[in-house]
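Novice: Build the 3D model from these lines:
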Amino acid sequence: MAQVLEFKLPDLGEGLTEAEIVRWLVEVGDVVAVDQLVVEVETAKAMVEVPCPYGGVVTARFGEEGTELPVGAPLLTVAVGAPASSIEGAADDEGSGNVLVGYGTGAPPARRRRVRPPTGAAPVRRPAGPPAGEDRHAAIVPAGTGTGRGGVESGGRSIGARPYAEGPVPVISPLVRRLARENGVDLRELEGSGPDGLILRADVEYALRAAAGQSRPPVPAPAPVPTAAPSPAHGLRVPLRGVRGAVADKLSRSRREIPDATCWVDADATELMRARAAMNAAGGPKISLLALLARICTAALARFPELNSTVDMDAREVVQLDQVHLGFAAQTERGLVVPVVRDAHARDAEGLSAEFARLTEAARTGRLTPAELTGGTFTLNNYGVFGVDGSTPIINHPEAAMLGVGRIIPKPWVHEGELAVRQVVQLSLTFDHRVCDGGTAGGFLRYVADCVEHPAVLLRTL
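Specialist: Now for the predicted structure:
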């Protein structure tokens, strides 16, 4: 006899509560091996390929591509322990235990084989979804789930009971909990229609409709509409979710919490460009301009450690950090991301160039892991690639500063007492005014400009 096991969307770490299905890698009827990658999902931080901890035959999938599911919602079901004649060499039926891996275990995928579900395995089918307007999460409720706890029941839901006198109330997602809180719904009064009494969004919305029906005031006659009134504007609504939603949340928080200020200076980058050309002409791996700027940043942060810090408002302390984990802004098709170069202060120009290239390629293909997108202590923003000279960027919360670099272009410049055409760049520093004053910020930016104009200054710290 085969046993049908349900694989749920695992906790992918970093406090993520939901993910969007991007692409299914298996279909119903396929034979899967333990730890085979079965679905590609997009979280608020990265694209993740999820491995299945069971080996057997896929009997059901939950969610179409583009569907957003909360952590803990069913992804698929697998019939394991079937006779060998039914699945012809299916993988071992024991789970790997790597349910929370999130990025795969490196096991080679089994050759896909379409078979019929084995006899005796009751496929878990996706039940009919709720009426239009109901939450899609209700579509994952197994058929036949009842309330079983008393209370007035209607449409598979009941209100007026108190099934959770003590302890936390099981709710399918934080969004549902917030919906209840904002509308004054006591979750302890609800009977969840999900598995094991899980409260779904549809349950909260049903309670709101029931309350509105009991105390609905008379509907006043509509006021006459002036004939000359302009028609309301309509436009395209783009959901703020995935990477774009995470960026929106982080930037909004930065603006709310950080009192930032910006200072800037023009610098003659002619000698820096010549030094880079000489390095690359000598053979060996090519050195990127971003790597040289990063090396200048780490040297400046060693002199001005206040800018490599974070603010703990609960303790009312500024925490100066020992290591420099350097973030850099990268624009991708999925939006703005900030990969992080770990221990940038311990890398030379070649090592920085190689790491920037690796992370940039991972960002372009959407393969950055959450660990590669978090933990930065200072950010380098080369917005000159967009053809602009200056900017006042928003600090990458919870960091304390960001160095901006504009485009490097020929400009008239007084060099050694004479007017000449030089390669000029505008540098800007946006900083958290809680960690330092303008003198410290100005000193940092001036040191960076000195290194750009006279790269030999860096020899002191190499």
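
Novice: CA only for contacts and neighbour counts going forward, please
Specialist: OK.

Novice: for this protein, what spans make up the helices?
Specialist: Secondary structure of the chain by DSSP state H: the helices cover 84-87, 174-182, 201-214, 242-257, 270-281, 289-303, 349-364, 438-453.

Novice: let's see this one next to it:
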Amino acid sequence: MPQVLEFKLPDLGEGLTEAEIVRWLVEVGDVVAIDQPVVEVETAKAMVEVPCPYGGVVTARFGDEGSELPVGAPLLTVAVSVGADAGASEVGAGAASGSGSGGAGAASGSAGAGSGSGEVESSGNVLVGYGTGAPVARRRRVRPTAVAAAVPARVPVAPVVPVAAPDPVPDAVPGPVAVVSPLVRKLARQHDLDLRKLSGSGRDGLILRADVESAIRALAEGTSAPLPAGFAAPAAGAAPEPEAVPVSVASSAGRTVEGSAAQRIPLRGVRGAVADKLSRSRREIPDATCWVDADATELMAARAAMNSVAGPAAGPKVSVLALLARICTAALARFPELNSTVDLEAREIVRLPEVHLGFAAQTERGLVVPVVRDAQARNAESIGAEIARLTEAARAGRLTPAELTGGTFTLNNYGVFGVDGSTPIINHPEAAMLGVGRIVPKPWVYQGELAVRQVVQLSLTFDHRVCDGGTAGGFLRYIADCVEQPAVLLRTL
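Specialist: You can find the predicted model right below:
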């Protein structure tokens, strides 16, 4: 006897309580296999595909694309055959076994199950952010009559409302849309753009963000600007966009300022998570900052020598960030107080045995901090390769929650923005962050004479509860000594 099971948005781990629906991967009436991804959601950590633990026919979906759902809210319902008739459920059964690591949220479907005596086959869990490793079964659409027959009369099913089919668009490109970046899809969705009508300027027709922004500008300017190839202008007589209404904005002095419409940007997703973490850091951590200028000429020369090696001994290029990361792991081995966290409830300082090194990366989605796991066991080449991999994933929006959490110390290279110094805010619940400014030629007293050297400013913000200024100063001085004399590292290698 068929049953209708309700699949709820699972707990995505790491304190996440909600997710935004980016794209549905199935329609009502589709047949899905066990552990087949059914929806793509965006959390404050990453973009993830959520697999369904049941196999059967999708009878209802809850939530439109662009809407937010709390954890535990209904996501979709699936009509599942019980016993020997569960042909669709058998597809992908056991795919959850042998999966990669990651947090697991229990599938909440028992509440929506019928009272039949047979057992419904399911994977039993959802591997958050990773999928299950099983090949995704092809979707096949079934006739509405077949769906109705598969669902018992006593189980309510979302009614099917007939909708008039829209006029065919001759310029639409059949098949999947040539879009890779979820940011491009989200931008198009926010401005009601049909990506099937756009011609991409990227390789093999890939639609880039510039293509979408060009289409948005063209629509905003009407016929005064050329539209991208294959994009239709608004129909004549269409309702114009509502004009911005001037609003009164209260100033800090209590006065009201009349002016143009204020733009309100929701603090959610990555931006909201960063805002919450930084605010909590300022509230809870009594931080202090110290800094020092260092002569990085020898470090830059050492890096050039490493990257100039040819022949069998040559390896991938080593970046300055990778060298600084390796220096940090050596410094944390000498000053383990800074690789710790504070347990407020127990009023204890917890020193951590492994160094999970985070590094700040600016992306189109905002500031993210990918984490290099077990950095204390890696050399500069290995750290550099992992930083490159995580940076590429961050820019493409493919970082998993596990790659964005669990850091114990953060390295922030704000020199890429062309600034010399800053006072970093600690990445809660860590105890310290090292900031690195740009490396630029400056006058410097070298061996008793004035010379032009490559100088960098290093700043360390630390939690004053875990150590005093002497420890923080010793840590920063060791970093500066290794920058000025890379041979110092040989003592710890």
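
Novice: TM-score for these two?
Specialist: The TM-score (TM-score structural alignment, normalised by the length of the first structure) is 0.73; 363 aligned residues with a CA RMSD of 2.7 Å.

Novice: would you turn the helices of the first structure into a markdown table with distance to Thr332 of the first structure and mean neighbour count?
Specialist: Supplementary listing: the helices of the first structure in a markdown table, determined by distance: least, CA to CA, whole Å; neighbours: other CA atoms under 10 Å:
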| stretch | distance to Thr332 of the first structure | mean neighbour count |
| --- | --- | --- |
| helix 84-87 | 42 | 14 |
| helix 174-182 | 28 | 15 |
| helix 201-214 | 33 | 17 |
| helix 242-257 | 10 | 15 |
| helix 270-281 | 26 | 15 |
| helix 289-303 | 17 | 21 |
| helix 349-364 | 6 | 18 |
| helix 438-453 | 28 | 20 |
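
Novice: I'd like to know which of the ones you listed is closest to Gly335 of the first structure.
Specialist: helix 242-257 (5.9 Å; CA to CA).

Novice: Quick one: average offset of that closest one versus the second structure, please.
Specialist: Once fitted to the second structure, helix 242-257 of the first structure is off its aligned match by 0.8 Å on average (mean CA distance after the TM-score superposition for the first structure).

Novice: and that helix, which stretch of the second structure?
Specialist: Per TM-score structural alignment, the counterpart of helix 242-257 of the first structure in the second structure is residues 269-284.

Novice: any residues touching that stretch, and which ones?
Specialist: 42-46, 266-267, 365-368, 425-429 (CA atoms under 8 Å, 6 or more residues apart in numbering).

Novice: Kindly recompute the last result at 7 Å.
Specialist: Thr43, Ala44, Lys45, Arg365, Gly366, Ile425, Ile426, Asn427, His428 (CA atoms under 7 Å, 6 or more residues apart in numbering).

Novice: any idea which of these is closest to Arg141 of the second structure?
Specialist: Nearest to Arg141 of the second structure among those, with distances taken as CA to CA, is Thr43, at 29.6 Å.

Novice: gap between the closest one and Glu68 of the second structure?
Specialist: Distance, Thr43 of the second structure to Glu68 of the second structure, by CA to CA, to the nearest Å: 10 Å.

Novice: Compare the contacts of stretch 269-284 of the second structure and tell me which is most surrounded.
Specialist: In terms of neighbour count, Lys45 stands highest of these at 27 neighbours, by other CA atoms under 10 Å.

Novice: got TSV for the helices of the first structure, with distance to Arg125 of the first structure too?
Specialist: As requested, these are exported to TSV (distance: least, CA to CA, whole Å):
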stretch	distance to Arg125 of the first structure
helix 84-87	20
helix 174-182	25
helix 201-214	20
helix 242-257	28
helix 270-281	61
helix 289-303	52
helix 349-364	37
helix 438-453	61
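
Novice: right, and those helices - which one's nearest Gly95 of the first structure?
Specialist: Nearest to Gly95 of the first structure, of those and by CA to CA, is helix 84-87 at 17.0 Å.

Novice: Show me what Glu484 of the second structure aligns to in the first structure.
Specialist: Match for Glu484 of the second structure (TM-score structural alignment): Glu453.

Novice: How about Gly473 of the second structure?
Specialist: Checking TM-score structural alignment: Gly473 of the second structure goes with Gly442.

Novice: Count residues in the vicinity of the nearest residue to that match once chain neighbours are set aside, would you?
Specialist: Nearest non-adjacent residue to Gly442 of the first structure, counting by CA to CA, 6 or more residues apart in numbering: Cys263, 7.1 Å away. Neighbourhood size, Cys263 of the first structure [other CA under 10 Å]: 15.

Novice: I'd guessed Cys263 of the first structure sits against Leu427; true?
Specialist: No. Applying CA atoms under 7 Å as the test, Cys263 of the first structure and Leu427 come out as separate, 8.6 Å apart.

Novice: Which part of the first structure matches stretch 433-441 of the second structure?
Specialist: Stretch 433-441 of the second structure covers residues 402-410 of the first structure once aligned (TM-score structural alignment).

Novice: what's the span of the matching stretch, first residue to last?
Specialist: 25 Å.

Novice: Repeat that for stretch 328-337 of the first structure.
Specialist: End-to-end distance (CA to CA), stretch 328-337 of the first structure: 8 Å.

Novice: and that stretch, which stretch of the second structure?
Specialist: Mapping stretch 328-337 of the first structure onto the second structure (TM-score structural alignment) gives residues 359-368.

Novice: tell me which residues of the matching stretch are tucked away?
Specialist: By 16 or more other CA atoms under 10 Å, the buried positions in stretch 359-368 of the second structure come out as Phe359, Ala360, Ala361, Val368.

Novice: before we move on, what about stretch 13-33 of the first structure?
Specialist: 17-22, 24, 26-33.

Novice: rewinding a little: and the residue nearest to Gly442 of the first structure, how close does it get to Asp437 of the first structure?
Specialist: If you measure Cys263 of the first structure against Asp437 of the first structure using CA to CA, the figure is 11 Å.

Novice: Okay, strands next: where are they in the stretch 101-250 of the first structure?
Specialist: Using DSSP state E, counting those that start in this stretch, the strands of the stretch 101-250 of the first structure run over 152-154, 157-159, 190-191.

Novice: ugh, typo on my part, it should be the stretch 151-300 of the second structure
Specialist: Along the stretch 151-300 of the second structure, counting by DSSP E, counting those that start in this stretch, strands occupy 247-250, 256-259, 287-295.

Novice: Next, the angle from the longest one to helix 269-284.
Specialist: Spelled out, that is strand 287-295 of the second structure. 110 degrees (axes from the mean of the first three to the mean of the last three CA atoms, to 10 degrees).
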